[in-house]
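Asks: Based on what follows, work out the 3D shape:
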Amino acid sequence: MTGTTYTPPPAHGRDGPFAIPTGLLIGEQWMEAASGARIDVDDPANGSILTSVADGDIAEGIAAVDAAAAAAADWAATAPRKRADILLACFHAMMAEQEWLAQLISLENGKALSDARGEVAYAAEFFRWYAEEAVRINGELGISPSGGNRILVQYQPIGVSLLITPWNFPAAMATRKIAPALAAGCTCILKPAAETPLTALAVAEIMRRAGVPAGVVNVVNTSKPGPVCSAILHDPRVRKLSFTGSTQVGRLLLREAADSVVSSSMELGGNAPFIVLDDADLDAAVEGAMIAKMRNAGEACTAANRFYVQRGIHDAFVAKLVEKMGAMKVGPGIEAATQCGAMINRKAVDKIVWLVGDAVGKGAEVRLGGQAIEGDGYFYPPSVIANVQPGSEILDNEVFGPVAAVIPFDDPEEAIALANATEYGLAAYVYSENLKTALKIADRIECGMVAVNRGLVSDAAAPFGGVKQSGLGREGSHHGLIEYCEAKYIAVSW
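Replies: Purely as a prediction, here's the structure:
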């Protein structure tokens, strides 16, 4: 390893297995940016600077494409079993360092250590899942209707892939893209979020040590994502784009990708409804709400944003939710007792303040929290606002924070209409003891994923993605692997 490194402070008696490289991974080595520029990485819990990482430019982006293209043929020709073995080695290497990686995530992201541990386990699972899927890329053989020839279909790696990940799940969003790309036989360039690059760099180093060949995974940090990603997407050797982030940025990237007709997968914004019917198990619904809302302190695209609660159970639900959320300990994520950590930055807190202020100004009632926490770091407390009125901005915008907006309804038809009254369609949650009713509602909600009587929807074995302006394509499951493949049809006569 060459270049500058970062050693996180030891916490809970656990030192890391190596100093984290803070350069750019291009080909077989870590290197500094030619300009010498660096990006500061903040600790959201107190606003201090943890370290800095190399700030790549267009030249480094194209160098990463060079490295990925040079490695592409050999990796595509690598036997599926060999690719699977390497991915499984990555899984075991990540899980062996789960506590250390969790502490790193908490430091640079701010999330509670318990959430970070869950993220590492979820992230590693993509390596194990796609190790199993790598050997099951099955083709097809059929006879043409005319009987004139056989129809042979095989799946080939799509090619060099640009993977762009967000700050809220810096490990999981990286592995959810890297693992299927590698399983399919593709090489890639990872562009992690500038707010949380250290986790991505640590994962890349773990993969390198686990046996991923040079050039198969390249990492380019940059404070200039627009120009750098545009240059990469306009290189004819790049054939795939996978992006997780806001709908606004997704639209811009789709325009860039269109110039070269680059295959694009988009996991974009969400505005998840959480519907609770009168016949729901109240305690189970509240527990599910805590998971759906407070996982990662609400900084998740699948987070429940709008709580539609039938009037007969509304008051009891709100009271229990206030009790549960009010008991959560807020503090630095790295502290073991913390249940709700810091937001990623000041801008995130300001957005929450604006959304809550707008809702209250239009008639909503603050039942818990409702004001940012003063002092060092970027904290907003768990909050519940009830009787949110139509037209409130919080109903149309992702909160991305620990605020539950509750709205009463009378009839399930009303709840369905309210749930669908958004440009987004990623995830939804439905609680009812009548499974037939719950599934009928789930069937009519316009979204890619619905959790029925549970607060967690994500699973490496399930297709993750949305409809409408929440995205294109799917990640996870076998569907996520096919996103990195091209189907080739061969007409054969014998």
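
Asks: For the rest of this, base every contact and every neighbour count on C-alpha atoms.
Replies: Noted.

Asks: so what's the residue nearest to the spatial centre of the chain up against?
Replies: Nearest to the geometric centre of the chain sits residue 173, at 4.3 Å (CA atoms, centre = their mean). Taking CA atoms under 8 Å, 6 or more residues apart in numbering, we find residue 173 in contact with 123, 165, 166, 244.

Asks: Please generate a structure for the following sequence too, so the two can be compared:
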Amino acid sequence: MPVELFIGGAWRPASDGARISVADPATEQEIASVASGSVADGLDAVTAAHRAGPGWAATAPRERAEILRRAFDLMTERTDELAALIVLENGKTLADARGEVAYAAEFFRWYSEEAVRSLGTVQTAPSGTNRILVLRQPIGVCVLVTPWNFPAAMATRKIGPALAAGCTVVLKPASETPLTALAIGGILTEAGVPAGVVNVLPSARSGPVVRAMLDDPRVRKVSFTGSTEVGRALLSGAAKTVVSSSMELGGNAPFLVFADADLEAAVDIAMVAKMRNGGEACTAANRFYVERAVADEFTALLTTRMGGLRMGHGLDEEVALGPLVNAESRDKVAALVAQTVAMGATAATGGSIVGGTGHFYPPTVLADVPPGAPVLTQEIFGPVAPVVAFDGETEAVALANDTEYGLVSYVCTGDLAKGLRVAEALDSGMVGLNRGIVSDPAAPFGGTKQSGIGREGGHEGMLEFTESKYIAVEW
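Replies: The predicted structure is shown next:
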């Protein structure tokens, strides 16, 4: 299990010897001590990526594609090993971790196919005087900053398209979950990625290290997944050197259930949309708006399903809900619930911290949630489902859109025309229509408003790592 920085194809300790203690959220025990990169280490990683850039950009697209395909194969072969590592440092269940590894590996396969499709264009100028030739060229050195909730998938979703486009990268994973990122760095090297093309820099000093890299004129791209607050700060820093920025930020996903929906199916969909990764996902359903005629029935069905989930260590195959990633996350969820109950909501199940070791919070359903309650205005990032009744399609859309975020929305209805009409009216970058998962490596992932800038996945995901060069030519 790699625990050092990965810079220029070599494993090395931090320049000042600093370390990060990585703990199992279920036991609160240290599982590894990982090197914590300094500003100097960050700039060394940029140097390594910069030096490797011309050679990687000149590598034939087919060769880049074959390397990514080998990385997919290696990740797939090591699913159990990687899944166990994710459980230990992140806390999610084994089933969720296996699903993440499969999803993460798929980005390498998808972009192995896209690597040979970085298509330009040629056309005659409207005046007829010349041809307009447009090339897609790699943007250059990319700084990739990833969160702890999907330590494998958030890394591959950025590394895959960057490498396919011909870019080199410095990956800065979250301090809570650096082990998975380091393991992926090793897999890419084994797959044939040349030294310096991929660098992995765990660091507990994220702010100073990332700022120093963004201030370096050799860095031409930053891709960040995380909170809107941190995203704003990174955008401000990127403005100094006009660094191209892709931001996948916070969410506050509405989940709309209309009276004509199959309620049993709607609850199945809700459990996926809410409880994937224990609710610690930017795509997690955050606010449940249910048409008044079926609100009580839906709440009762959801309460039964949520209350029946077994909680424990994620390595236990029978466990359906692991701990939250750390005590701060657990306490934030507990505070949101307590504030909402104090405003008049009722905890139909759960609603308070479980005692003992580990950062556990029980599956919770809140009924009679009043307007303006904290769980409706803030991203919960935990296993809590607040339910609010609505009257009619117009009110449902208005409630759903009443947020500064616009990442994803969910709609359950038996009327396809209504579903499509509502989906078009929702102000979000993605909509799950009678479906609890929207993420797919072949689809453009991203949001509107303060949920982000740009798209990841699909063909659009690779274009984020390219520059268009226009050549005016006559022949």
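
Asks: coming back round to it: and the residue nearest to the centre of the first structure? What does it align with in the second structure?
Replies: Structural alignment (TM-score structural alignment) places residue 173 of the first structure against residue 154 in the second structure.

Asks: Mind telling me what element its match is part of?
Replies: Following DSSP states H and E, one finds residue 154 of the second structure within helix 153-165.

Asks: ok, average deviation of that helix from the first structure?
Replies: Overlaying the first structure shows helix 153-165 of the second structure at a mean distance of 0.2 Å from the equivalent residues (mean CA distance after the TM-score superposition for the first structure).

Asks: Find me the equivalent region of the next helix or strand after that helix in the first structure.
Replies: Moving toward the C-terminus from helix 153-165 of the second structure, the next helix or strand (DSSP H and E) is strand 168-172. With the alignment judged by TM-score structural alignment, the segment of the first structure matched to strand 168-172 of the second structure spans residues 187-191.

Asks: Same check on stretch 242-255 of the second structure?
Replies: Aligned by TM-score structural alignment, stretch 242-255 of the second structure falls on residues 261-274 of the first structure.

Asks: Tell me the buried residues in that stretch?
Replies: Taking 16 or more other CA atoms under 10 Å as the basis for neighbour counts, the residues of stretch 261-274 of the first structure that come out buried are 262-274.

Asks: can you check stretch 254-274 of the second structure too?
Replies: Of the residues in stretch 254-274 of the second structure, those buried under the neighbour-count criterion (16+ other CA under 10 Å) are 254-259, 261, 263, 266-274.

Asks: Could you find the counterpart of residue 29 of the first structure in the second structure?
Replies: With TM-score structural alignment defining the correspondence, residue 29 of the first structure maps onto residue 10 in the second structure.

Asks: what's the closest non-adjacent residue to its match?
Replies: For residue 10 of the second structure, the nearest residue in space outside its immediate sequence neighbours is residue 195; the separation is 7.8 Å by CA to CA, 6 or more residues apart in numbering.

Asks: Need the counterpart of the one you found in the first structure.
Replies: Residue mapping for residue 195 of the second structure onto the first structure gives residue 214, with TM-score structural alignment as the criterion.

Asks: contacting residues around that match?
Replies: Contacts for residue 214 of the first structure (CA under 8 Å, 6+ apart) come out as 27, 28, 29, 71, 208.

Asks: Please pick the buried ones from these.
Replies: Buried by 16+ other CA under 10 Å: 27, 71, 208, out of these.

Asks: and which of these is nearest to residue 64 of the first structure?
Replies: Comparing these against residue 64 of the first structure with CA to CA places residue 27 closest, at 7.0 Å.

Asks: Report the angle between the one helix or strand residue 212 of the second structure maps to and strand 168-172.
Replies: Assigned by DSSP H and E, residue 212 of the second structure belongs to helix 206-215. Counting by axes from the mean of the first three to the mean of the last three CA atoms, to 10 degrees, helix 206-215 of the second structure points 160 degrees away from the direction of strand 168-172.

Asks: Which parts of the stretch 251-400 of the second structure are helices?
Replies: Taking DSSP state H, counting those that start in this stretch as the criterion, the stretch 251-400 of the second structure contains helices spanning 263-275, 292-307, 327-342, 374-377, 393-401.

Asks: Quick check: which of those helices is nearest to residue 424 of the second structure?
Replies: Taking CA to CA, helix 393-401 is the member of the helices of the stretch 251-400 of the second structure nearest to residue 424 of the second structure, at 10.1 Å.

Asks: Show where the helix or strand following that closest one falls in the first structure, residue numbers please.
Replies: Beyond helix 393-401 of the second structure in the direction of the C-terminus, DSSP H and E gives the next helix or strand as strand 405-406. Under TM-score structural alignment, the match for strand 405-406 of the second structure in the first structure covers residues 424-425.

Asks: Likewise for stretch 430-437 of the second structure?
Replies: When stretch 430-437 of the second structure is aligned against the first structure using TM-score structural alignment, it corresponds to residues 449-456.

Asks: Quick one: distance of that stretch to the chain centre.
Replies: Relative to the mean C-alpha coordinate of its chain, stretch 449-456 of the first structure is positioned 17 Å out (CA atoms, centre = their mean, to the nearest Å).

Asks: so of the contacts of residue 173 of the first structure, which ones are in strands?
Replies: residue 244 (DSSP state E).

Asks: Looking at the second structure now, which of the contacts of residue 173 of the first structure still hold up?
Replies: When the contacts of residue 173 of the first structure are mapped onto the second structure and scored by both residues aligned by TM-score structural alignment, their matches' CA atoms under 8 Å, the shared contacts come out as 123, 165, 166, 244.

Asks: Against residue 328 of the first structure, how distant is the last one?
Replies: Distance of residue 244 of the first structure to residue 328 of the first structure, given as CA to CA, to the nearest Å: 29 Å.
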